[in-house]
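Novice: Predicted model and sequence below, questions to follow.
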Amino acid sequence: MKSWLSLVAGVSAVAVASCCAAGGPDFDRDIRPVLSDKCFHCHGPDAEKREADLRLDTRDGATALAITPGDPDASELIARITSDDDSMRMPPADSNLSLTDAEKQLLRDWIAAGAEYTEHWSFRPLPSRIEPPAVKFSDWPRQPLDRFVMARLEAEGLRPSPQAEPLRLLRRMTLDLTGLPPTLEDIKSFEQAAAKDMSAALESAADRLLASPAFGEHLAVAWLDAARYADSYGYQSDLLNTQWPYRDWVVQAFNDNLPYDDFLTWQLAGDLLENPTRDQILATAFNRIHRMTNEGGSIAEEWLAENAADRVHTMGAAMLGLTLECARCHDHKYDPILTRDYYSLSAFFNSIDENGMYDRTPIVPSPSLLLPTDEQATR
C-alpha cells in the first residue's frame, strides 16, 4: 500500500505548499477566477469572440495592452474597471457582469505585486523534493506530512481539533478504508486491545483493514466509475455484457498493491507487453467497456469513430484528470491540448479489431479472452 499512499502524500504536499505561499494575491486562487468569470468571454482564448485583440488569459497578451506590471495606476485594466464613464467601464453594462470593490482591489494589488501569471498546478513540474515547513505547534505533527497540514492551520489562525476518542477513530478508519462501519466484533476486539496499548491497537486495526478484501472493493468503486464500468451494453436494448472479470481484476489489483504505473500501463496496453500474462491482457478491457449499440440502421464505421473517441475521453478523465472532448472539434480553449493532439491520440485507440457495434456473434467474433477456472486450467 506504500506506493499508493506515497503518491497521495506527494500530490497533497505540493497542493498544500502552493496554498501556503506568502506574498500578494495568489493568481490561481484569487485572480484567475475573477478574470475567467468577468473578462475571458471577450478577452480570452476564443479568437472568434475576442474583442480589441486583447488577451487577458496570457501574460504576454495582457502586458502588451492592458497591464503595466508593478504600476496599477499606469495600467489600462485598472483605468477601465474603475471608470465612471459607462462607455469606457469594463465589463461593459450589456454583459450583465460587474466587479465588486474587493475584486477590483485584488486586481490592483496583483498588478502592484508584479502581475505574475502561473500555470495551473497540475501542469507544473513536480519538484524532486519538498521540505516540510517549520511550524510553531511542533508537538502535534506525527509525520512530515502533518507539518504541511499544521502550517496551513497556523496560516489560517486555527489549531488542530482535539484527539478523537478511540471508537470514533476506529469508525473513521473502517469507513475510510472499507466503506463499511465496524462490526460489533471489531469494536469489542479493538476496545480490548486499546485498553492495553492504544497506539498498537490502531496500528493493528489499520493492518487488518488494509488486508481485508473490502479494502480493494472500496477503492475499486471510484475507479470503475471513472472507467465507465457497467454490466450491460447501454443504449436502447441495454443487453447483458459479461465484463465482471475486469471488475474483479481491478479489485484484486488494489488488494495486491499493484504499482500505479503498472495499473495504468496494463489497462492501456497490457496485451502489447512482452509475453503478456492473462491478467495483463484482461486489464485491457478498460478500452472495451464503453457502451455499444446494435440498433437497426447503425453505421459501423461511425461507431468505430465514436468508440475511439470514448476511449480518448475516458483515458483523459480517468488517467490525466482532463476533459479532452473540447479538442475533438477545436483546439482546447483552456488546456494545452490541440485538435491535432486529440486525433493523434485517437489513432492509438482506433486499432482494435472490431466492427464498431455488438460483435459478440459467431459471424463476427469480438476480441475475447478465455478465462478458465482453476479446476479447468489444471485439466
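Specialist: It's in.
Novice: hey, let's count contacts and neighbours off CA atoms from now on
Specialist: OK.
Novice: do you know how far the closest residue in space to Leu126 that isn't next to it in sequence is from Pro133?
Specialist: For Leu126, ignoring the flanking residues on the chain, the nearest one in space by Cα to Cα, 6 or more residues apart in numbering is Val14 at 7.7 Å. Between Val14 and Pro133 the distance, using Cα to Cα, to the nearest Å, works out to 12 Å.
Novice: which residue ranges form the helices in the stretch 151-300 of the chain?
Specialist: Secondary structure of the stretch 151-300 of the chain, counting by DSSP state H, counting those that start in this stretch: helices at 166-178, 184-196, 198-210, 213-226, 244-255, 260-269, 278-283, 300-315.
Novice: then this one, side by side with the first:
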Amino acid sequence: MKTVTWAVAGAVWIALPLAVWAADKTVDFNRDIRPILSDKCFFCHGPDAGHREADLRLDVREAAVEAGAIVPSSVGDSTLLDRIATSDPDEVMPPPKAKLGRLTQAEQDLMRRWIAEGAEYQSHWSFVPLAVKPPVPKAGEGWAKNEIDRFVAERWESEGIRHAGEAAREKWIRRVTFDLTGLPPTLEEIDAFLADGQSGAFETVVDRLLASQAYGERMAMNWLDLARYADTFGYQADRDMHMWPWRDWVIRAFNENLPYDHFITWQTAGDLLPNPSKDQVLATAFNRLHRQTNEGGSIDEEFRIEYVNDRVITNGAAFLGLTLECSRCHDHKYDPITTRDFYSLSAFFNNIDESGLYSHFTETAPTPAMPLFEGNQESELL
C-alpha cells in the first residue's frame, strides 16, 4: 500500500489512446459504434423497457441478432442498415418525429463496416483489458528517469510542449512532503535535505515520510471520505456515533503497510475469518458508517433497507470505482451495472441484525461493543 503511484494513472491516460488508435484499424464498438447507438437508437431500443419500441433491443447483441436487425458479417441481411439508409419517412430510423436527426453518411459507413467485421459488442470500456502492452517510446532522452517519463515525453512532443527541467530541491521536498503527509516540511527538514549531497538523498526523504505517522493520516483521509466516516449519526438530531476506533485502525493499517487484500477482506467480513483478531473485527465497522435516523414517523424497516442500499453504494465506490446509485431504481444506458445486479449485491448486506431507527434513550439495537484496552489494562483485568 506504500507504493507511490500518483503519476501512473495520468501517464497511462495520456499515452494510451493515441497508441491504441494507431494500432487498431478495425471499427471499435465502444469508441465508434456505441456513441451512435446511444445518441440515435437507445432511447427507443435500449435498456429502458418503459420506452422500448417494437420489443427491439440494440444494446444487447443477442437481442439485436435474434430480431434480425443485425446479422453479423452480412451487410445485406441486416435490416438495421436498411432502416438507417432509407429515404422513406415511414421507414427511416430514427423516425423524424423523434427529432434525433438522421445518421450522417460517415456514421452509416461505420455501421456497415462494423457489421461486415462481425458486429462484435464490447462490455463497458473500463472492464476491457488492454489488448497489448504499448512499446516504451524513446522520447525524453536526457531527462527521463523511468518508462512513465518517456510516455509523458512522447505526448508532450506531439503537443509541442517542452520539458521544464527538474524542480529546485527546496520545491521538490515541499511537493513530496505535501503529497505524502499533507503537511509542509519543517525548516530543519529542508536544511537537512539541501545539505545532503549523497546520491540517495531523494530516496531518504521519501522513506522518512513513508515511515511517519502523518503518512498514515494523509492516506487515510481519502479512504475515510469514501467510507462516509463520521462520529455522528448524520440526520437531524445528529447524536454521537463513536466510530473513531475504526478511524484509528485505518491509519494504523496504512502506517503498518497492511496488504491491500487484507485491508479489503477485514473491512468486508473480518469477523467471519477463523479466530478473528480484534483488529479484524474492528475493521468491519466499515459496514456501520451509514447515517441513521430516529425522526418521528420514520418506519423502522424502510430505513433498515436504506442502510442496506447505502452499503451497496459505498462498496461500489470504494472497491469497484463505480457509482451505483442510478441502478438502484433503473437500468441506464451509461451504466454497466443493472438494477438486477444492484439488488443481487444488496443480498450480501441484508443479513446484518440491526434496527432501522436508533433511540434517544438507549444505544442503537444491537450495538456491537469492543473493549479498548490501553497499556497493560488487558493483562491486569484478565
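Specialist: Happy to help now that I have it. Model, not experiment: these values are computed from the prediction.
Novice: And the TM-score between these chains?
Specialist: These two chains, once laid on top of each other, score a TM-score of 0.79 by TM-score structural alignment, normalised by the length of the first structure; 369 aligned residues with a Cα RMSD of 3.8 Å.
Novice: who touches the helix or strand harbouring the residue nearest to Leu126 of the first structure?
Specialist: The secondary structure element spanning Val14 of the first structure is helix 2-19 (assigned by DSSP states H and E). Contacts made with helix 2-19 of the first structure from outside it, assessed by Cα atoms under 8 Å, 6 or more residues apart in numbering, are listed as 121, 126, 130, 145, 148-149, 152, 257, 259-260.
Novice: Specify which member of those residues is nearest to Asp186 of the first structure.
Specialist: Proximity of the contacts of helix 2-19 of the first structure to Asp186 of the first structure was ranked by Cα to Cα; the top entry is Asn257 with 23.9 Å.
Novice: how deep is the residue nearest to that closest one when sequence neighbours are not counted tucked in, by neighbour count?
Specialist: Nearest in space to Asn257 of the first structure, with sequence neighbours left out and distances taken as Cα to Cα, 6+ apart, is Met1 at 5.3 Å. Applying other Cα atoms under 10 Å, we find 13 residues neighbouring Met1 of the first structure.
Novice: My read is that Met1 of the first structure contacts Ala253, right?
Specialist: No. Taking contact to mean Cα atoms under 8 Å, the distance of 10.9 Å between Met1 of the first structure and Ala253 leaves them out of contact.
Novice: centroid residue for the second structure?
Specialist: Residue closest to the mean C-alpha point of the second structure, counted by Cα atoms, centre = their mean, is Gly321 at 1.4 Å.
Novice: Leaving out the residues flanking it, which one is nearest to Asp310 of the second structure?
Specialist: His290 (6.6 Å).
Novice: compared with the second structure, how much does the helix or strand where Ala79 of the first structure lies deviate?
Specialist: Ala79 of the first structure belongs to helix 76-81 when elements are defined using DSSP H and E. With both structures laid over each other, helix 76-81 of the first structure and its partner residues in the second structure are 5.2 Å apart on average (mean Cα distance after the TM-score superposition for the first structure).
Novice: Contacts for that helix next, please.
Specialist: Counting by Cα under 8 Å, 6+ apart, helix 76-81 of the first structure makes contact with 65-67, 72-73, 88-91, 99, 104, 107-108, all of which sit outside it.
Novice: please redo it, this time with the cut-off set to 6 Å
Specialist: Applying Cα atoms under 6 Å, 6 or more residues apart in numbering, the set of residues contacting helix 76-81 of the first structure from outside is 66, 89-90.
Novice: Repeat that for stretch 283-299 of the second structure.
Specialist: Contacts of stretch 283-299 of the second structure with the rest of the structure, by Cα under 6 Å, 6+ apart, involve 229, 233-235, 266-268, 270, 357-358.
Novice: Out of those residues, which end up buried?
Specialist: 229, 233-234, 266-268, 270, 357-358 (16 or more other Cα atoms under 10 Å).
Novice: in which helix or strand would I find the residue sitting furthest away from the middle of the second structure?
Specialist: Among residues of the second structure, the one most distant from the C-alpha centroid is Glu380; the distance is 46.0 Å, by Cα atoms, centre = their mean. Mapping Glu380 of the second structure onto the secondary structure by DSSP H and E places it in helix 377-381.
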